[in-house]
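>>> just to be clear, the model below is a prediction. Sequence and coordinates:
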Amino acid sequence: MAYLLLLLCLFVAACGGHSPAAPTAPVPTSTPPPRQVVIVSVDGLRPDALVQSGAPNIQSLAARGAYTWQARTIMPSNTLPSHVSMLTAYLPQAHGITWDDYLPARGRLTVPTLFTAVRAAGMRSAMVVGKSKFDYFKDTGAVDFYAVAQGGDDDVAGQAAAQARAGFNLMFVHLPEVDLTGHASNWMSASYLERVTHADQAVGRLVSSLPAWTTVIVTADHGGGSRANNHGSDDACDMTIPWVVTGPRTLRGYQLSTPVSTTDTAATAAWLLGVSLPPDVTGQPVTEAFGAGR
């Protein structure tokens, strides 16, 4: 009998009688969040107005990210040529838009833009603006959603927040009223500073609608006040702009030491999104804001 039991045990072992191994549970994988960048341009915003008005939302973004109050725009320091430089990384001598209104008969936007690079990478982009002169960007066909909001900063921020919920990789948001008030009441007037406070509130509402992984750049196209109710010169009042970037990869409360130009805005956004601008652009990514070169 003992011999038979031994044979039975050997037979079971030979036929794989060991208990089967427990199935291995699949290793959970996390999908990285999409790359998202929002550029907010507060038209005509002087950096010293942020200090005088308080601007708690923009100041909070600076405290959570990297910033400079000494960034520089281009000449001529006007809305359209400056924004073309901001969103292409080219100087006006290269992009050719030196006038300040939508005049397609005078010339088109022919250089590649940040939106062109985003489209080429299979990503989506949106623009919500407060002035129709930005139609130059719509005409390129590279922007997936384009809207000119007619109701001022609140309307712009509301439409932009809706687009944020719809999904995007790049969004450009233009708040027009600070500049309009500067032209009407002069830069640094009580009305101007009140409008800066209102724009800051619009920025706060927009940012609160964004996913936590979004990187936000807040800047301006120009300052103003070198001449009564105007801008456009090479005076420091007109040329100096704020530049703030905050997101999951930025340093916190870090004041930038390297000079920043408005052309660096497009280059930084492209770097964050992993898309390529042409090699001859002037702008460079502000990698210091993310700890590079420290």
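Okay, I see it. Numbering: from 1, shown residues only.
>>> switch to C-alpha atoms for all contacts and neighbour counts from now on
Noted.
>>> how many residues are close by Ser60?
13 (other C-alpha atoms under 10 Å).
>>> tell me which strands and helices the helix or strand harbouring it is in contact with?
Per DSSP states H and E: Ser60 is located in helix 56-64. Using 3 or more C-alpha pairs under 8 Å, 6 or more residues apart in numbering; DSSP states H and E as the contact criterion, the elements in contact with helix 56-64 are helix 190-208, strand 240-246.
>>> angle of the shortest one against helix 56-64?
By that I understand strand 240-246. Put simply, strand 240-246 runs at 60 degrees to helix 56-64, going by axes from the mean of the first three to the mean of the last three C-alpha atoms, to 10 degrees.
>>> can you list contacts of strand 240-246?
45-47, 61-62, 64-73, 215-223, 252, 260, 289 (C-alpha atoms under 8 Å, 6 or more residues apart in numbering).
>>> distance between stretch 181-189 and the chain's centre?
Here stretch 181-189 is found 26 Å from its chain centre; the criterion is C-alpha atoms, centre = their mean, to the nearest Å.
>>> span of that stretch from start to end?
Taking C-alpha to C-alpha, to the nearest Å, the first and last residues of stretch 181-189 lie 9 Å apart.
>>> kindly report the same for stretch 222-233.
End-to-end distance (C-alpha to C-alpha), stretch 222-233: 10 Å.
>>> in addition, the following structure is provided for comparison:
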Amino acid sequence: MNERRAAAWPPHSRFAVALTLALSLAGCNRFIGSPSHNTPVILISIDTLRSDHLPAYGYRGVATPNIDALRADSILYERAYSHVPLTLPSHVSILTGMLPADHGVRDNVGFRLADSVPTLQESLKKNGYATGAAVSAFVLRRETGIAKGFDFFDDNVEPMSGQSVNGQTVISRVQRDGAETLQAGQRWLDGQVGRPFFFFLHLYEPHTPYTPPEPYFSRYPNHYDGEIAFADAIVGSLIDDLKRRGVYDKSLIVLLSDHGEGLNDHGEEEHGIFLYREALQVPLIVKLPKSRKAGETVDTPVELVDVFPTILERTGTPVPKAGRRIGQSLLNFLNKGPIRPIYAESYYPRFHFGWSDLHSLIEGKDHYIRAPQAELYDLAADPAEKKN
């Protein structure tokens, strides 16, 4: 508003507008609660999990009672999208609130997060939080730079020497059982009584090779679903533990995935190359303290870089000045919110095969993929993206 226009408003009118805005904000906080730097924060990442393979999103091929129970206490985002279908760069986007071009990590190998890029855990630590993480995959080891800002970072997924094949040692372990990862995190949680904490738990189920333990291996002929069932059991163990500690009700819990899985929908068994919906659309479930807005569903498209400002907002933590961020608080979308273009990329085909890198934009119902032969899909009429 310019000075001339402001002068035309009577003082009592300007006061009325200010009062209306203040009451609006107060009403918003009444429904979602006020920010608090004492709120425990738990971020659960279930690697390689397509949202359309969860009952919470309408799937009937697997039972996930623990994620279902968490969803009942939470807000579910129906259309949440990753920015890159690879573990390391996607998690860096989650923990920095930045797109890959801005944080600089474009692939699982050959990149390291720069010390100058602020992270979520560094910001929370400055706000008095204890910060701990336990990860399940070698690709998220501390040497990637992702550990900076964590007081505790358990990445005990050291490669174990296997057989020698053609004179080269084959690495036989690049991941660990998620239950083992949770146990490492729980030992750290034991020391956080009475103080605010941020705990990041990363599970590598249902990533390949799809070898869930019994009874899930026998129960589910589709072993990808079997791994999802096992991941659900681990989530249940964590939730039960938080309840025993008396912190579940007051916690902010975010459950998500870094990317999806091809499952041959478009000829890709796993992930990393293509940017179709099955690789980018992920679950995103947000439980507020006291389960405020429990059971709500948001159908406006959101993106993984929105997680960063959401957690900072709800904990009263200042947003770092360094770095370019485009994300918004996920709570802004409870009343629809703006439709934004959501960007994704994959340089994996270029770096590993010398093919073209791929880029995509999702805006509302439209999904444009920039490739050697451009593709455009109507996600409302053609959610499987079969008709270009």
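Right, received. Where do you want to start? Bear in mind the structure is a predicted one, so any value in this text is a computation, not a measurement.
>>> rewinding a little: residues in structure 2 matched by the following helix or strand past the helix holding Ser60 of structure 1, start to end?
Note on helix 56-64 of structure 1: by DSSP H and E, the next helix or strand toward the C-terminus is strand 66-72. Aligning strand 66-72 of structure 1 against structure 2 (TM-score structural alignment) gives residues 75-81.
>>> circling back: contacts for the helix holding Ser60 of structure 1?
Contacts for helix 56-64 of structure 1 (C-alpha under 8 Å, 6+ apart): 50, 200-201, 203-204, 218, 244-247, 251-254.
>>> show me the two of the residues you listed that sit farthest apart.
Gln201 and Leu251 (23.8 Å; C-alpha to C-alpha).
>>> between these two, point out the one with more neighbours.
Using other C-alpha under 10 Å as the criterion, Gln201 of structure 1 and Leu251 rank with Leu251 on top: 22 against 19.
>>> tell me the secondary structure at that one.
coil (DSSP: H, G, I helix; E, B strand; the rest coil).
>>> what about it, distance to Thr140 of structure 1?
In terms of C-alpha to C-alpha, Leu251 of structure 1 sits 35 Å off from Thr140 of structure 1.
>>> and Val207 of structure 1, by the same measure?
Distance from Val207 of structure 1 to Thr140 of structure 1, by C-alpha to C-alpha: 28 Å.
>>> who's more crowded, those two?
Val207 (23 against 16).
>>> structure 2: which residue goes with the more buried one?
Val207 of structure 1 maps onto Ile239 in structure 2, by TM-score structural alignment.
>>> dump the residue contacts of Pro40 of structure 2.
Pro196, Phe197, Phe198, Val247, Lys250, Ser251, Leu252.
>>> about what we covered before: what's the mean deviation for the helix holding Ser60 of structure 1 versus structure 2?
When structure 2 is overlaid, helix 56-64 of structure 1 sits 1.1 Å from its aligned residues on average, using mean C-alpha distance after the TM-score superposition for structure 1.
>>> what residue of structure 2 matches up with Leu180 of structure 1?
In structure 2, Leu180 of structure 1 lands on Thr208 (TM-score structural alignment).
>>> if you could redo that for Gln163 of structure 1, that was the one I meant.
By TM-score structural alignment, Gln163 of structure 1 lines up with Trp188.
>>> and if you look at His231 of structure 1?
That one, His231 of structure 1, aligns with His271 by TM-score structural alignment.
>>> check the burial of that match by counting its neighbours.
The burial count for His271 of structure 2: 24, using other C-alpha under 10 Å.
>>> next, find the distance separating it from Asp47 of structure 2.
11 Å.
>>> between those two, what contacts are shared?
In contact with both His271 of structure 2 and Asp47: Gly260, using C-alpha under 8 Å, 6+ apart.
>>> wait, what's in contact with the residue nearest to the spatial centre of structure 1?
Closest residue to the average C-alpha location of structure 1: Ile39 at 2.5 Å, with C-alpha atoms, centre = their mean. Taking C-alpha under 8 Å, 6+ apart as the criterion, Ile39 of structure 1 is in contact with Leu170, Met171, Phe172, Val173, Val216, Ile217, Val218, Thr219.
>>> can you classify the second one by secondary structure?
Same thing as Met171 of structure 1. strand.
>>> which residues are in contact with the match of strand 66-72 of structure 1?
57, 259, 280-287, 293-304, 342.
>>> again, but for stretch 49-57 of structure 2
58-64, 67-68, 71, 78, 206-207, 225, 228, 257-261, 278-283.
>>> just the buried members of these?
62-64, 67-68, 71, 78, 206-207, 225, 228, 257-261, 278-283 (16 or more other C-alpha atoms under 10 Å).
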